[in-house]
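1. sequence and computational prediction follow.
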Amino acid sequence: MADHAFSPWKVETRTRASSAFGLVALAVVIAAAAAPLFVSRSVIQDLFFILTMLVLAQCWNLLAGYAGLVSVGQQAFVGFGAYTMFAVVILAGLDPIVGILLAGITASVLAIPVAFFAFRLQGAYFAIGTWVIAEVVRLLLAQWKALGGGTGTSLPSGATREMFGVGLVSDWLGVRPSQAADIVCYWLALVLACATIGFIYKLLRSKQGLGLAAVRDNREAARSVGVDPGWMKSVVYLAAALVTGIAGALIYVQKARISPDAAFSLTDWTAYVIFIVVIGGIGTIEGPIVGVIVFFILLNLLADYGSWYLLVLGLIGIIVMLFAPRGLWGLFADRTGIQLFPVRRILTGASSTTKGVPHG
């Protein structure tokens, strides 16, 4: 028998800060789920807006921040998902919840031909190409007379009030069906936001996440180590389209009225989303969370200034990009080293001496 010294090594991503944040995040989600019990309807609508914009921002950040796909055409999937939901409710007479689920499927199906053409473009051409495709989809749906054509249409009277779960919530909380519909939409948005963040975090911590980072940083180098760049980008693009389509349908269930110009708005569903990600910090999960809170505060502070608020938002975005290129969260993380959703692998090891290990 002989003494043998060895140093076991292991790869970790979790940090002390992330472990503590996990408990805080759980408490926040529970409090958010219980919010309809003690806050007003207007607050629920504000929270719904924050959650849906967060979902859109996380999806765009997944594309641009992790896959290197800077798209300015994500409004195509918001609008297509919303129109799918309206078609399911108005033409097929089904529940809006069914429409929301189908919206994700149809949006991901739309992403297949979009990716086929857009992936042949690089850099700025890819960005412009996705915008052009979104405009084509908008113009095509504007010809759909059964859904109002260019002027749009509204959901049938009572469609949201009769939505699955609304009656139960109305009886349980003692609120009007219209308020209960807002609560159901809010809970769905909360589930979607948590699921989106959880999916992205799990993806980035997996070996597929490593492959995605390799594709973003150096396409040819990634290919040389066995990563298929086209396949990785396609999967991410389809996943982002699916979630974006679901979010678009959910937003328009709550709005209950749609028009091509609103559903395919470049400003509302892409420009604002890009602002959120850039302000918060691109390439981080925490960035869009910080960014959407900052965006909501600015939107309320500047609401009385008309179209001037767009100028102010643009100016703030430029200032942040100049002095904090990695966004507000990136600036904070660089100075503190804190990561709430760590995805970087850390090699740790502890030397120990064990006796009685048989040799050979």
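-> Right, received. Where do you want to start? Numbering: from 1, shown residues only.
2. please make it C-alpha for all contacts and neighbour counts, starting now.
-> Noted.
3. and the contacts of stretch 170-180?
-> The contact list for stretch 170-180 (C-alpha atoms under 8 Å, 6 or more residues apart in numbering) reads Leu37, Arg41, Thr160, Arg161, Val166, Gly167, Val169.
4. for it, buried residues please.
-> Ser170, Pro177, Gln179, Ala180 (16 or more other C-alpha atoms under 10 Å).
5. kindly report the same for stretch 312-326.
-> Using 16+ other C-alpha under 10 Å as the test for burial, stretch 312-326 gives Leu313, Gly317, Ile318, Val320, Met321, Ala324, Pro325, Arg326.
6. return the residues in contact with the second one.
-> Spelled out, that is Gly317. Phe275, Val278, Ile279.
7. next one: the fifth one
-> Residues counted as contacts of Met321 (C-alpha under 8 Å, 6+ apart) are Val278, Ile279, Gly327.
8. of the buried residues of stretch 170-180, which belong to strands?
-> Taking DSSP state E, every one of the buried residues of stretch 170-180 sits outside strands.
9. and the contacts of stretch 170-180, which is closest to Ala67?
-> Ranked by distance to Ala67 (C-alpha to C-alpha), those are led by Thr160 at 36.9 Å.
10. helix/strand/coil for the closest one?
-> Classification of Thr160 using DSSP: H, G, I helix; E, B strand; the rest coil returns coil.
11. so how many other residues sit close to it?
-> 25 (other C-alpha atoms under 10 Å).
12. repeat that for Ala303.
-> Neighbours of Ala303 using other C-alpha under 10 Å come to 12.
13. quick one: contacts for it?
-> Counting by C-alpha under 8 Å, 6+ apart, Ala303 has contacts Tyr309.
14. want to compare, so here's the second one:
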Amino acid sequence: MTQLASYRLTTRTRTGTAAGLAALVLIAVGIVLPAFVSRSVIQDLFYILTMLTLAQLWNLLAGYGGLVSVGQQAFVGIGAYAMFAGVILAGWNPVFAILLGGVAALILAIPTAFFVFRLQGAYFAIGTWVIAEVTRLLVAQWKTLGGGTGTSLPREATGSILGVDAIRALFSVREAAARDILAYWLALVLVVAVTGGIYWLLRNRLGLALAAVRDNTEAAKSVGVDAGRLKWAVFLLASVATGLTGALIFLQTARISPDAAFALTDWTAYVVFIVVIGGIGTIEGPILGVIVFFILRSALADYGSWYLLSLGIIAIVVMLFAPRGLWGLISSRSGLHLFPVRRRLAGPKIEGGH
């Protein structure tokens, strides 16, 4: 009995431990990076971090929960507009108003879930898109916030953003550059919290239950998994975090309109592309995917419609020759897992053999 008790299930690996330490180093470097790079680099990193956050959240829904949504722009947009409403109508500091984005996304997600969870497969995806379009049309009637043409944050609001003065003094930069640094730091906190939270979720029992629901809902129910409650929880959590991300994105731009805030291409199509080419159902996939996407965006963005066509062709090629994405191809050939979530039996003999 003592010998049997010494064996246990674990997800920890040496590679995973090394990757965790490397991630801590990268986070530390990311915090001090504004002292050494230009404003344009900070803006690029902000874009990468926010897109990575959206990609990890969509991957949680589709890759781990089996909830293929094409309406995530609804939560980006409503989160952004809630932040603007808090600043313009209630006089909140923009940093605190970001929290309203999460609250508004939660309020929208509850009736959305009631509707779309009654649909299956492609109908679920179409249902999320319909909700997003209805939300966009309703917000476009909000005349106080510019209606269909949108509005900008007031100058007095952008000039009094919490922390900007301290950043100006610390780095000796102008106000606009200080706002970019603040937004970048907030994006870094958000992506670390989202990625770390998803990794924690997948390593515990809820992660196993979520994978079971994704693979076979009825089988998961037969072993006691409350599939409905789990899907609700994942959908609501992803929606809140998406709303916070949307609020942060439009805090950085300081300008909003319904077409920009609820853009299907920007906040869902690009996100799906990132996850698909990187590797759906893995934490590493969106990280690799967002790097590839940013490189392609930088190289092809000046070619207009050819840019979107190129992205489509690349996505098709990857799906044909690497159905599990680029990271899936790499991990299958090398056995490399930077964020291991699979359980394995560990014990004296097993560990001693490695």
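-> That came through fine. Everything numeric here is computed off the predicted structure, so don't read it as measured data.
15. contacts only, for the aligned residue in the second structure for Phe117 of the first structure.
-> Aligned by TM-score structural alignment, Phe117 of the first structure pairs with Phe115 of the second structure. Residues near Phe115 of the second structure by C-alpha under 8 Å, 6+ apart: Gly127.
16. now name the helix or strand holding Phe115 of the second structure.
-> Assigned by DSSP states H and E, Phe115 of the second structure belongs to helix 94-116.
17. ok, now Leu308 of the second structure?
-> Leu308 of the second structure belongs to helix 305-321, assigned by DSSP H and E.
18. so where in the first structure does that helix end up aligned?
-> The aligned range for helix 305-321 of the second structure is 307-323, by TM-score structural alignment.
19. follow-up on the earlier one: closest one of the buried residues of stretch 170-180 of the first structure to Ala33 of the first structure?
-> Using C-alpha to C-alpha, these come closest to Ala33 of the first structure at Ala180, 13.9 Å.
20. roughly how far apart are the residue mapped onto that closest one from the second structure and Gln252 of the second structure?
-> With TM-score structural alignment as the criterion, Ala180 of the first structure lines up with Ala178 in the second structure. Distance, Ala178 of the second structure to Gln252 of the second structure, by C-alpha to C-alpha, to the nearest Å: 11 Å.
21. that older thread, the helix holding Phe115 of the second structure: how far from the chain's middle?
-> 15 Å (C-alpha atoms, centre = their mean, to the nearest Å).
22. buried ones in the helix or strand following it?
-> For helix 94-116 of the second structure, the following helix or strand on the C-terminal side (DSSP H and E) is helix 122-139. Residues 124-133, 135-136, 139 are the ones in helix 122-139 of the second structure that count as buried (16+ other C-alpha under 10 Å).
23. mean shift of helix 122-139 of the second structure relative to the first structure?
-> Once fitted to the first structure, helix 122-139 of the second structure is off its aligned match by 0.3 Å on average (mean C-alpha distance after the TM-score superposition for the first structure).
24. contact partners of that helix?
-> Counting by C-alpha under 8 Å, 6+ apart, 67-75, 77-78, 112, 115-119, 147, 258-259, 262 sit against helix 122-139 of the second structure.
25. swap in stretch 146-160 of the first structure?
-> With C-alpha under 8 Å, 6+ apart, stretch 146-160 of the first structure has contacts from 86-87, 89-90, 95-96, 141-143, 166, 178, 181, 253, 256-261.
26. buried residues in that stretch?
-> Buried residues in stretch 146-160 of the first structure (16+ other C-alpha under 10 Å): Leu147, Gly148, Gly149, Gly150, Gly152, Thr153, Ser154, Leu155, Ala159, Thr160.
27. alignment lookup: the fifth one to the second structure.
-> In this case it means Gly152 of the first structure. Using TM-score structural alignment, Gly152 of the first structure lines up with Gly150 in the second structure.
28. related to what we said a few turns ago, so the helix holding Phe115 of the second structure versus helix 122-139, what angle?
-> 130 degrees (axes from the mean of the first three to the mean of the last three C-alpha atoms, to 10 degrees).
29. which of the residues in helix 94-116 of the second structure are buried?
-> Those would be 94-95, 97-109, 112-113, 116, for helix 94-116 of the second structure by 16+ other C-alpha under 10 Å.
30. okay, now the spatially closest residue to Thr11 of the second structure that is not a sequence neighbour: neighbour count?
-> Nearest residue to Thr11 of the second structure, sequence neighbours excluded (C-alpha to C-alpha, 6 or more residues apart in numbering): Arg343, at 4.9 Å. A count of neighbours around Arg343 of the second structure, defined by other C-alpha under 10 Å, yields 14.
31. Arg343 of the second structure matches what in the first structure?
-> Aligned by TM-score structural alignment, Arg343 of the second structure pairs with Arg345 of the first structure.
32. buried sites along stretch 27-39 of the second structure?
-> Buried residues in stretch 27-39 of the second structure (16+ other C-alpha under 10 Å): Pro34, Arg39.
33. which part of the first structure matches it?
-> Going by TM-score structural alignment: stretch 27-39 of the second structure matches residues 29-41.
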